[in-house]
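Peer 1: Below are the sequence and a predicted model; questions follow.
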Amino acid sequence: MRTPEAGAGERPERDRGRRRDAMETVTFAEALVRLGAERLTALLQARPDVLVEPIPRSFEQLARRLNGVESLSAALELCTGDMIVSGRAVALLNAGATVPAVAELLGSPEPLVTEAVDELCTRGLAWRDGERIALPDRLAAHLTQDVDTFRPVAVIARQSVVDDLRAAVRALGGTTEGLRKPQLVARLAELMADRDTIGRAVAGLSRQARRRFDLVRQGHGFYLPFYGTDPTQQEDVLVRAGLLLPVYGTGELPREVAVAAWGIELKAALTGPPGLPDAEPEAANVARSAAEDLLRGLTGLLDEARASGLTALKKGGVGTRERARLAKRLSAAPEDIGLWIDLASAAGLLARAGSRYAPTAGYDQWRESAPGDRWAAVARAWWDLEFAPTYRKIDDDTEAPPPVPLASEAGMIRRALLRAAAGGRSVEAAGMHIGWFCPLQHYPRDEMALRVHAAVTEARSLGVVSGDRVSDPGEHLVAGGDDLGRRCAALLPEAQGMLVLQSDLTAVASGQPSAAAARLLAAAAVPESHGVAATWRFSSASVRAAFDAGWSPDELRAELRAISDRELPQPLDYLISDVARRHGSVRVRGLASCIVGSESEIAEILHTRSLRKLQLSALAPTVLASPFGTDRVLAGLRKAGFAPLAEDADGVVIVEKRPEKRAPTPAAAVRSRPRATAAELARLLLGGPGEDGDDHEPESPTHAALAALTSPLDSAELALLADAIDNQRDVSILYRDKQGNRTVRDIRPRELYGRWLDAWCHLKNAQRDFAVANIEAVAPAG
């Protein structure tokens, strides 16, 4: 949850209605009423988070939900560079924000400004009040937070002497003859707000004075040393240039100058959308092949994790050594292993289980699903990731092991890149203009290029991008919606894997073997290679392992015939018979331990040199004893080439089950909330209480109790939290702990007691208490 804040430690007074200045006549809620059914529906489709229950039941509630932190963050991610720059200009101009004024501040044509403002209005990020343009409070505060620390000329002038004001007016090219202090202040405000006037003043500065001016604008002017020259001297230069006003011996930057300087830096700020060329079409089977390879590799990884688990580092994640082992075992590149681990974790298929990572309970259902559904679950998880799985560098240039999450803007870049390239346009060209399509990222050019490269590499691995264009499955992914699997079903049809049993005691599995076939091969054979055609080899040891796990010879033959749809090769049939004939002829009885068998085999065991460590002693011609436990004795005998079976003290055979590694099922998973369609909500609102009326349904006791507490939440957020408590629904909160650190948590509230909220925290997977006063924002979860 990104937080467009009003400023350090400040939040707008949201419950008392939107602030109005002298020119404002239309509030956000009133502007929403005037949209009409068609435009209101389009706005709700562009802001789908407000469709989640509890849905707003009045335009006042809708305005507050659209002004929420999480809602604004999601909407801003979809904005282009022109929209962000225009929105900031509107916020800086405040009451004077009109299309001509914004165009003048930005030095851009009015048609481009109109287009950007219309897009902001369509997304509920702005509205028109006649000629004037207005923004929601929280968004305006967020866009102007770097200049809001500066005071306007009119405020500074109260502490300035008339001579200093006259000097500033003359420095900026104005006349002062006959002007008293009020007129001087008004004239100075006019000059400082003029982009051309400030531009000439800045252009006339020396390099040292310009550096000092930039430091002051960034808020560091009074705190950072100015190496190589006296900072006081440079401030005097800025005062004489009319850019700073002297206050108690120190130069202060007026807000008007900061705004004008920002406009100067942008020059011709608005460019319109970059012209992206159409990409050359690629064969459809390229994307399909990549998607099938991904599913095959991911399934192989999870099958391996189910058999033995993936070794976890103490601090979390799968280390390079374990990834190298998996790459060798699965015949894959190490970077692919890291991508698969991240995807499996993000899709909820892999989780930590003690010292290892293992498949979750949902893996079996995913594995048996249609390819389109499996790909959709993985692709959607990748789309939502906030970091790049193939670029896991952290601050000290070390790598964070997968699947440990990272704080990154790579996900925002990925989504902007694919949205820009959708519709057959060049992905490479979209990447070259990613700064326009994703203006909110803060990476320098080289860092941004690395994340664009990671996004394209991952997209090709998933089949989302084919060549230089977004593939058909990728187009469906970008379009969104809950039925991605159904729409991709025809593009990724079911391809039944084939299993060929060969006379050289190998099995070649082409395509993706079924879960039953994978389990059988894992029990009775050893993998030799993985890929499009995986090879497994049967041996005496592997067949004996299947018998140890409880398979009978007839069951093994029957299952092998069923999965291969043909008779067994004679060598394999003979191997099963030979192992079955010897299997269990020697038995290990748990005394600690007693070995029972035929006289000849007992004699052979007793005289086998490698078994001397078991300290065997003959109790009878057919009985040996060992001071060691049955597990050690069984392992020693099998290593020496024997095929023993374990028995309990009563002589009953113990079937050695191979435990599958499983991650524990979370005590509570995040629940998806019910949601309405945009058309349904528009009809409800337009038929509701009207533009000024709020919903007249009585507030719940929980809502009243929350409202009585000291809290930074607005009424819409209080309603969400109260609904979550009353209906046991999940919400996402921005929480500030005792140390002042902020975290985003998905929680399921249980009850409110005093000033505390008792809730299940999905992040900690445990019950936690949260101080209501420290919950700074609330949004729907799921």
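Peer 2: It's in.
Peer 1: CA atoms for contacts and neighbours, from now on please.
Peer 2: OK.
Peer 1: what number of residues lie near Glu751?
Peer 2: 17 (other Cα atoms under 10 Å).
Peer 1: Structure two is appended below for comparative analysis:
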Amino acid sequence: MKKDSPIPTLKGWLDTQSDDQLSTILRNRPDTVLPLPPNLASLAARLQLRASAIRAVLKLNALELGVLEAVANLGGELHPVTAPEVVEYLHVALAEDLPAQDTIGAALATLKNFALVYGDDQLMIAQETMPALPVHWRLLPEVSDRGQSEEQVRESVDKLSDRHRKLLHTLAASGGFGLTRDAAPDADPSRPIPQLLASGLLARVDEQTVRLPAMVRRVIEGREQLPAQVRPIPRTAAPGSNDGGIAAGLEVVRHMRLLIDALSHVPAPTLKVGALGVRVVTRLSKELDLDETELARLLSLGMASGLIRKGVPDPLPMDDDGGDYVAPTPLADEWMEYDLAHQLGTLMSGWWKQTYAPWLVGRADDKDKPIHVLSKTSIIDSLPDARAKILSSLSRVLVDNLHADLAFHYPLAASRMNPDTITQLVQEAQWIGAYSQGVTAAGQALIDGENPTEVIKAPAPVENFIVQGDFTIMVPGPLTPAMQKTMDSIASLESPGLASVYRLSEKSIRHALDLGLTTPEILEFLKEHSMTDLPQSVGYLLSDIARKHGTLRGGPALSYIRSDDPALLHSAVEAGADVALRQIAPTVAIAQAPLLQVITVLRAAGFQPVAEDGEGASLNISPSPARVPAASPPPVVPALDESRVQAAVKAIRRENSASQGTVSTQPTLSVLQAAVRGQRTVTLGFVDKQGVAVHRVVKPLTVNAGQVDAVDEATGAVHRFMLHRITEVIVDN
């Protein structure tokens, strides 16, 4: 506290605090630590920067903000107030909702631990704290100095002259406080300020300061009072169903495998803005048998997990147009080899940091243009923070009380959350398996900053199933990755879950044959893994489809198509004009295009050709999976660990009390050499290259050739000082 001023200062209060209290403040306000503040005055200045205050107030709950608001309403920005005054103010404002006095005391202690309020018996608000709150932010119900109701205030405002009304609007625009010579009790009662004070539309702070009551301000600005939520919501949430969460999550894993496989064969071309067009999304949706909303979720999740990425794939598609594509990365190959728990854990970790909002797809952006999948306009940078807060609230309360819990624990963030965003994030949590009748173990791991893979107890993969005569396949659990890939090729999923049901059909078996599987291979797969004898109806279905499939045969001799049916071959030649297919014999035609391109064109025309080698055996001529290089991992920002906090406090204390050390009268060189020998810590006073006098706490290592190498106690970095720039050496006592 300055000797010539009765107003306490933050720097003066910091000077009286213990090292433990300073450490607590630095932990709560880590942005003020790096680079290391040279002294308490610098630390106090950083704590009162608006950008730092904004970060701090976002961490407060509703009660703490309410107490801060009470201190401000009592004038704590201008002069000291006392804790009893704050309690009395809250008693009037909250009436029956008043929290216990020790709870209010704990809230005040928290505000001090954040250095937003300072002082012991006399409390004041640090500068830039209240301006850090949103404009017109108010949490507490208004307290009328005259006990007026809102209706009475409205009547008084309506009766005001234009001059008086203009004065109130000016005060509202300038923050609600004003300096005037007419605030004293003996001021001329005919003046506007005394008249407004007499009517209760202004409140006197002191003889030179007036305050616009919040209720009056809200009335003249036409705003409604929001209900205060200053009490925590009772905990009602129970642990979620881990089995239900895993079942939901493994279905996402299965879809992600299908998406990776689809994009490996046909990368999705992007629009010029980097998003996916409607045609591409429709094609993928049909191919994967997913609605477009879930496909948008899956694509967004793949991007966030690093499994797919925008870029130039290798190899390029045959019809490359020179633009970018969405394709899998090499990380997808590693992911496909993981066990189920690891696969799901990776997707959950990606979802936790995802910034894409897939539910915005199809809506209009600020320019009234539709938002496409993976477009920049679907990115909301605050989603990870909102997701963390929502899931944390769901770990305490049921969904019905979610909004109230958010309003208490995260009032500022909750006030900015769109209700639709909250609903969508809850649905995503259910979709990925982080929430199932409550927060699951994996969801709790995300909240705690742990790896969800560690707690996911995925059921062991099964290798057997039951094939039934109605062409359904009952699978009692998740399949191994290799079996899952084959099953997805030969059958379509009818009922998902940990125990699933697939169905064999003409369409699904043709799909398998198109991929290069043969009828004997499909039969062998079903017989090997079926827990019962294979029904005859299944064998008949496979045989019937096999007779119709592959009547056109193709070879890689750049390239030919053959068939024992001349009429069928003739029809194929007519359909293959785009690849210059020409019939050279009743059963043989050639093309001036690669075999893969020829077969692709014929399949698009409704034929079912297959590739063959020189001996007539079926070939799988699918190209190598397309891959886009993986993105470089973001740089890891080191956390403010305890050792750095303690080093910062120690360095600030040394610098602040440097005058209490021993300033050596011996030559500088001798003192530094002695400090090296004794491994002593010293405070160096020196002039930097800009001519600014600086002090730094260091431990000298070497003194040689007019230079001093020393370790900075706060950062651990080694610095070199020129001997001629050192002005003083203060030896630590």
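Peer 2: That came through fine. Keep in mind that what you see is a predicted model, and the values were worked out from it rather than measured.
Peer 1: In structure 1, which helix is the longest?
Peer 2: The helix that spans the most residues within structure 1, counting by DSSP state H, is helix 284-308.
Peer 1: and that one, what does it pack onto?
Peer 2: When contacts are defined as 3 or more Cα pairs under 8 Å, 6 or more residues apart in numbering; DSSP states H and E, helix 284-308 of structure 1 packs onto helix 320-330, helix 334-346, strand 356-359, helix 371-384, helix 445-462, strand 465-466.
Peer 1: Could you report the neighbour count for Arg218 of structure 2?
Peer 2: Arg218 of structure 2 has 18 nearby residues by other Cα under 10 Å.
Peer 1: Cross-check the contact I'm expecting between it and Glu224.
Peer 2: Yes - between Arg218 of structure 2 and Glu224 there is a contact at 7.1 Å, judged by Cα atoms under 8 Å.
Peer 1: returning to what we had before: now the longest helix of structure 1 on structure 2. Mean distance?
Peer 2: Superposing on structure 2 and averaging over aligned pairs (mean Cα distance after the TM-score superposition for structure 1), helix 284-308 of structure 1 comes out at 3.6 Å.
Peer 1: quick one, that helix and helix 334-346 angle?
Peer 2: 70 degrees (axes from the mean of the first three to the mean of the last three Cα atoms, to 10 degrees).
Peer 1: which parts of helix 284-308 of structure 1 are buried?
Peer 2: 286-288, 290-308 (16 or more other Cα atoms under 10 Å).
Peer 1: got a list of contacts for that helix?
Peer 2: Applying Cα atoms under 8 Å, 6 or more residues apart in numbering, the contact partners of helix 284-308 of structure 1 are 310, 326, 330, 332, 337, 340-341, 344, 350, 357-359, 367, 371, 374-375, 460-466, 471-473, 491-492, 511-512, 518, 522, 531-532, 658-662.
Peer 1: For ChimeraX, write the select line for the buried members of the residues you listed.
Peer 2: To isolate the buried members of these in ChimeraX, using 16+ other Cα under 10 Å:
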select :310,326,330,332,337,340,341,344,350,357,358,359,367,371,374,375,460,461,462,463,464,465,466,471,472,473,491,492,511,512,518,522,531,532,661,662
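Peer 1: can you give me the helices in the stretch 451-600 of structure 1?
Peer 2: 472-479, 484-488, 515-524, 540-548, 553-564, 570-582, 599-606 (DSSP state H, counting those that start in this stretch).
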